[in-house]
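*Asks:* Sequence and computational prediction follow.
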Amino acid sequence: MSSIAQPTPAPFTGDDYATRMARVTHDAVGAGLDGVLVTPGPDLVWLTGYRPTAITERLTVLVLRPARQPTLVVPMLERPDAEAASGTAAVSFVDWADGTDPYLVAGSRLDPAGRYGISDSTWAMHLLGLQRQLPLSSYVSLTNGMPMLRAVKDARELARLAAAGAAADAVYEQIVQSPFAGRRELDVAAELAELLRRYGHEQVDFTVVGSGPNGADPHHEAGDRTIENGDTVVLDFGGLMFGYGSDTSRTISVGEPPPLVREVHSIVRQAQQAAVEAVRPGIACQQIDRVARSVISDAGYGQQFVHRTGHGIGVTTHEPPYIVEGEEQVLVPGMCFSIEPGIYLPGRFGIRIEDIVTVTDTGCRRLNNTGRDLRAVG
C-alpha cells in the first residue's frame, strides 16, 4: 500500500504566533498574574513554533510580561535553532553560557515578588532554581491559572484537527478490512501504527487493542494475546498530523456478537450520542460528563464507567479542557475535545466509542465520522 497524500494546510505565520503571545499576556493579567513562563513542551511549540531538538537540563524559558517584548532565555549553543523557529521573529533573545547561572539571567527579567503562571512541563529543578533566585516570587501551573491557554482553536488549527480526524477515520475503515481472529493484539497495533503513518501522521501516540477480557482495561497495552472468534475488541488510536492530534475509539466484534455485548454496546452508543447532543456554548464541561454518565448509570452500569468522559486535544492528544465532574469551565466555540464513554466488565470485555468534537456557535461538529455501530469482522 502506498502512502496517502494529504493536502498540507497553510502554515502558521509570524503574526499568528505574535497574536497568541499577545493574547496569553493579556489573559495573564486578567488571571491575576504578573506574567507567564513557558519552558519546552506543547505550550512553547504553540506560542513560538520552537521545539528544541533535545529537551535537556539546560534552562530554556519564554518570558511573557505585560508591556514588554516577549523574551526567550536560551542556552547559547541552542540560540541559532531558536532564532530559526517559525514564530520567534517578534521575540528578543537572551542567551547564557555553560558555567554561568541561567536562573540569574532569567530572574533579571522578572519582578522579584511577582506571581507567574508556569507551564506544566517545567522541570522541578528549573522552578526550584527560579525560587532560589527570587525567594519572594510565586508560581501557579498554567492548567490551574490559565486553563483556556490553548483550549480555543482558530480556523487554521481546526483545519489541522479535522484533517487528523479524517485520516484516523480512514485508518479505521482500512483496519476492519483485515482479519482479526488468530492474530496477536501486537500485530493489529503494529498495523494501526503503520496505517496512521501512511495516512499522514508524523507521530503515533497510542494504538490500544484490547481483546476479550483485556478490553475491560481502558488503557490496556497491546500484548501477546491471540484474538479469538467471539472476542470483543476495543480499538483506540491516534497521534499527530500537521502538528495536531487525532484520537478515536471504536469497538468491534470478531464474529457474531453475543446478546450481552450488543446490549452494552447499545448503552454506550446512546450515552455518547446524548453527550454529543448536549454540547453547546455556555454550559460547563462537567455537564457533558453528567449526561453521558446518567445514561450508563440508569442502565445499571454506572460502576463500570471508570474514567472521565473526555479530554481536550490540540498540539497534544490530551490537554485541557477535561470533561469530568468538577470541571466548571464553560464551553465556548472553538474548543475541541473527545467524548468517549465506556463500560468495562472485568474478566469479560469492554466497550468504548470515542469521537473528537469541536464546539460551534449552536452546538458541536464531530471530527470523526465512521460508523458507531457494532461492526462484526473476521
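*Replies:* Sure, I can see it. Numbering: from 1, shown residues only.

*Asks:* Please make it C-alpha for all contacts and neighbour counts, starting now.
*Replies:* Noted.

*Asks:* Residue 84: neighbour count?
*Replies:* Close neighbours of residue 84, defined as other Cα atoms under 10 Å, add up to 12.

*Asks:* and the gap between it and residue 359?
*Replies:* 34 Å (Cα to Cα, to the nearest Å).

*Asks:* Over to residue 328?
*Replies:* In this view, residue 328 and residue 359 are 16 Å apart by Cα to Cα.

*Asks:* do residue 80 as well
*Replies:* 39 Å.

*Asks:* okay, these two: which has more neighbours?
*Replies:* residue 359 (22 against 11).

*Asks:* Need the nearest residue in space to the more buried one, chain neighbours excluded.
*Replies:* Leaving aside its sequence neighbours, residue 359 sits nearest to residue 333 (Cα to Cα, 6 or more residues apart in numbering; 4.6 Å).

*Asks:* Count residues in the vicinity of that neighbour, would you?
*Replies:* With other Cα under 10 Å as criterion, residue 333 counts 19.

*Asks:* so which helix or strand takes in it?
*Replies:* Under DSSP states H and E, no helix or strand contains residue 333.

*Asks:* show me what contacts it?
*Replies:* 152, 281, 358-361 (Cα atoms under 8 Å, 6 or more residues apart in numbering).

*Asks:* Residue 281 contacts residue 334, doesn't it?
*Replies:* No: at 9.7 Å, residue 281 and residue 334 do not qualify as touching, with contact defined as Cα atoms under 8 Å.

*Asks:* Give the residues shared as contacts by these two.
*Replies:* Common neighbours of residue 281 and residue 334 (Cα under 8 Å, 6+ apart) are 359-360.

*Asks:* ok, back up a step: I'd like to know how far the residue nearest to residue 359 sits from residue 292.
*Replies:* 21 Å.

*Asks:* Put this next to the previous one:
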Amino acid sequence: MLYPPDRLYPPDRLYPPDRLDRTREAVAAAGLDALLLTPGSDLRYLTGYHAHALERLTCLVLPARGEATLIVPRLERPAAEASPAPGTGVTIVDHADGDDPYPLVRKALGGPARAVGLADRMWAAQVLALRDALPEARQRLAGEVLAPLRARKTPAEVAALREAGAAIDAVHAGMGRWLRAGRTEAEVGADIARAIRDAGHETVGFVIVASGPNGASPHHATSDRVIAAGDPVVVDIGGTMPSGYCSDSTRTYVVGTPPPDFAAYYEVLRAAQRAAVAAVRPGVTASSVDAAARSPIAGAGYGEAFLHRTGHGIGLDGHEEPYIVAGNALPLEPGMAFSVEPGIYLAGRHGARIEDIVVCVDGGVERLNTLSTELVEL
C-alpha cells in the first residue's frame, strides 16, 4: 500500500533526516558494519516506508559508513518512492522477478562486512539467504542498536501517541452504546472494532471483551458468551493510526451492580495503578515502577492474582522497549512511552485491569489516556 497521507504529522517530523546519521553512529558504536532491515517497524522508523512483507526481498542496507540503500522489488518501487523514504536520503534500487536480489545487498554494503544487524523479526528464509550471501559476516540483532533509539520518543512521536490515546479514549467513552446485558462478547467486540476505525485508526489491532469468568484470562479475546447483569467486563482495545503509531487502553466495566468482592479488589487495583503512574519519572528504573504497582496488590492479599508484568513500551509496535517488569534495571528517560496496566484475576470468577499509556517527561509523567479510572457501571 502507499504511505497514507498524514496531515498532522508530516514525514519530516516523524522521520527526521538526521535519524539515519544518528543510527549510523549507533551502528558503529555497537561494533556492527551495517543494519539489514526487511519490512517491519524498524524499516518504517528509519525511512517512513510501510512495506509489504513478501517473499520478494525488500531490504534497507544501512552501513555504519556510507550511503543507505533501499532494495525493493521492481513492482514495489512506486510505493517506495511515494513514501517518505526518498526524503530521508536513501537510494532506491530495484530487482526484477526472477533475479537474485542478494548480490545487491553485498554491493550496497560497499565492502566486506564482519558483523551485520538483522531485523529482529526478519523471515527465517531471508536470514538464511543472507547467511549464504555474506558468509563472512556474523549475524546479530538490529534491536541491539534500534531498541534503545526507538524507546526514546521525539516530540513528534509523543504527539502521534497522544493523538492515538485520544482516539482510543473516544471509543471507551462510547462503551455504554454497545456493552449491555443480553449481548454476546463477540457482538460487542464487532461494534467496538467499527468504532476504533471511526475514531481515526487505520487498522484495528485487537479487541478484548472479557466478561464474568472470562475476565480472569488476561488475553481472552471475545466469545459467544452472553453478558449477564452483574458481570464485570474487561475491555482492552487498540489499533494503529495513519501515522503508524499505536493505541492501547484497558478499562473495566460492570453491567449493573458489581459483586461486593469485585468492588473491593477493584479499588485496590485502582490504587495500585495510580501509584505506578505516580512513580514514573526520569532516573527511576523500570522495575521500580513494576514494584509500585505490585506492592499494594500484594499487600491486600492478591499478589498471586497479578499474573503479568506492569507494562510494555509502545510506538510503531504495540509492544516494544521499555518493558516495565521486575528485574529490568533500565533507568527511565524523557520520551520513553509505555503502558501501566496492573491486573487482578480470580480464576473462575472475574478479573479486572486498568491500563493507561504514559510518557516519561522532565520532572515526571504524562498520561496519554486521560479518561477516569473509576469503575464504570453501565
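*Replies:* That came through fine. Here the structure is a predicted model, which means the values were calculated and not measured.

*Asks:* all helices of the stretch 1-150 of structure 1, in order?
*Replies:* 14-30, 42-48, 79-83, 102-107, 124-133, 142-145 (DSSP state H, counting those that start in this stretch).

*Asks:* so which of those is the most packed in?
*Replies:* Highest mean neighbour count of those: helix 42-48, a mean of 21 (counted as mean count of other Cα atoms under 10 Å).

*Asks:* distance from that helix to structure 2 after superposition?
*Replies:* Once fitted to structure 2, helix 42-48 of structure 1 is off its aligned match by 1.3 Å on average (mean Cα distance after the TM-score superposition for structure 1).

*Asks:* Next, the residues that contact that helix from outside, please.
*Replies:* 17-18, 20-21, 38, 50-51, 62, 85-88, 119, 150, 315-316.

*Asks:* Stretch 187-196 of structure 1 now?
*Replies:* So stretch 187-196 of structure 1 is contacted by 167-168, 171, 175, 180, 204, 207-209, 222, 237-239 (Cα under 8 Å, 6+ apart).

*Asks:* try 6 Å this time
*Replies:* Stretch 187-196 of structure 1 has contacts (Cα atoms under 6 Å, 6 or more residues apart in numbering) with 171, 207.

*Asks:* Residue 24 is in contact with residue 64 of structure 2, correct?
*Replies:* Yes: between residue 64 of structure 2 and residue 24 there is a contact at 4.7 Å, judged by Cα atoms under 6 Å.

*Asks:* Can you verify residue 253 of structure 2 is assigned to a strand?
*Replies:* Yes: under DSSP: H, G, I helix; E, B strand; the rest coil, residue 253 of structure 2 sits within a strand.

*Asks:* So what's the residue count around it?
*Replies:* There are 24 residues near residue 253 of structure 2, going by other Cα under 10 Å.

*Asks:* counterpart of it in structure 1?
*Replies:* Aligned by TM-score structural alignment, residue 253 of structure 2 pairs with residue 252 of structure 1.

*Asks:* The helices of the stretch 1-150 of structure 1: which one's closest to residue 256 of structure 1?
*Replies:* helix 42-48 (43.2 Å; Cα to Cα).

*Asks:* ok, which stretches of the stretch 201-350 of structure 2 are helices?
*Replies:* Using DSSP H, counting those that start in this stretch, helices in the stretch 201-350 of structure 2 cover 260-278, 286-299.

*Asks:* re the thing from before, and the gap between the match of residue 253 of structure 2 and residue 78 of structure 1?
*Replies:* 48 Å.

*Asks:* quick one: contacts of stretch 113-121 of structure 2?
*Replies:* By Cα under 6 Å, 6+ apart, stretch 113-121 of structure 2 touches 32-37, 137-142.

*Asks:* quick one: which of these is most hemmed in?
*Replies:* Most surrounded of the contacts of stretch 113-121 of structure 2: other Cα under 10 Å gives residue 35, at 29 neighbours.

*Asks:* That residue contacts residue 64, doesn't it?
*Replies:* No: taking Cα under 6 Å as the definition, residue 35 of structure 2 is not a contact partner of residue 64, at 7.9 Å.

*Asks:* on that earlier part again, is the match of residue 253 of structure 2 in contact with residue 377, as I believe?
*Replies:* No: Residue 252 of structure 1 is beyond contact range of residue 377, at 7.0 Å (criterion: Cα under 6 Å).

*Asks:* what residues are up against the residue most central in space within structure 2?
*Replies:* Nearest residue to the geometric centre of structure 2 (Cα atoms, centre = their mean): residue 318, 1.8 Å. Residue 318 of structure 2 makes contact with residue 246, according to Cα under 6 Å, 6+ apart.

*Asks:* Tell me how far it lies from residue 64 of structure 2.
*Replies:* 28 Å.

*Asks:* Check residue 124 of structure 2 too.
*Replies:* Distance from residue 124 of structure 2 to residue 64 of structure 2, by Cα to Cα: 24 Å.

*Asks:* who's in contact with stretch 224-233 of structure 2?
*Replies:* 181-186, 210-212, 252-258.

*Asks:* Map residue 62 of structure 1 onto structure 2.
*Replies:* Using TM-score structural alignment, residue 62 of structure 1 lines up with residue 60 in structure 2.

*Asks:* Surely that match is in contact with residue 67?
*Replies:* No: if you go by Cα under 6 Å, residue 60 of structure 2 and residue 67 don't touch, sitting 10.7 Å apart.
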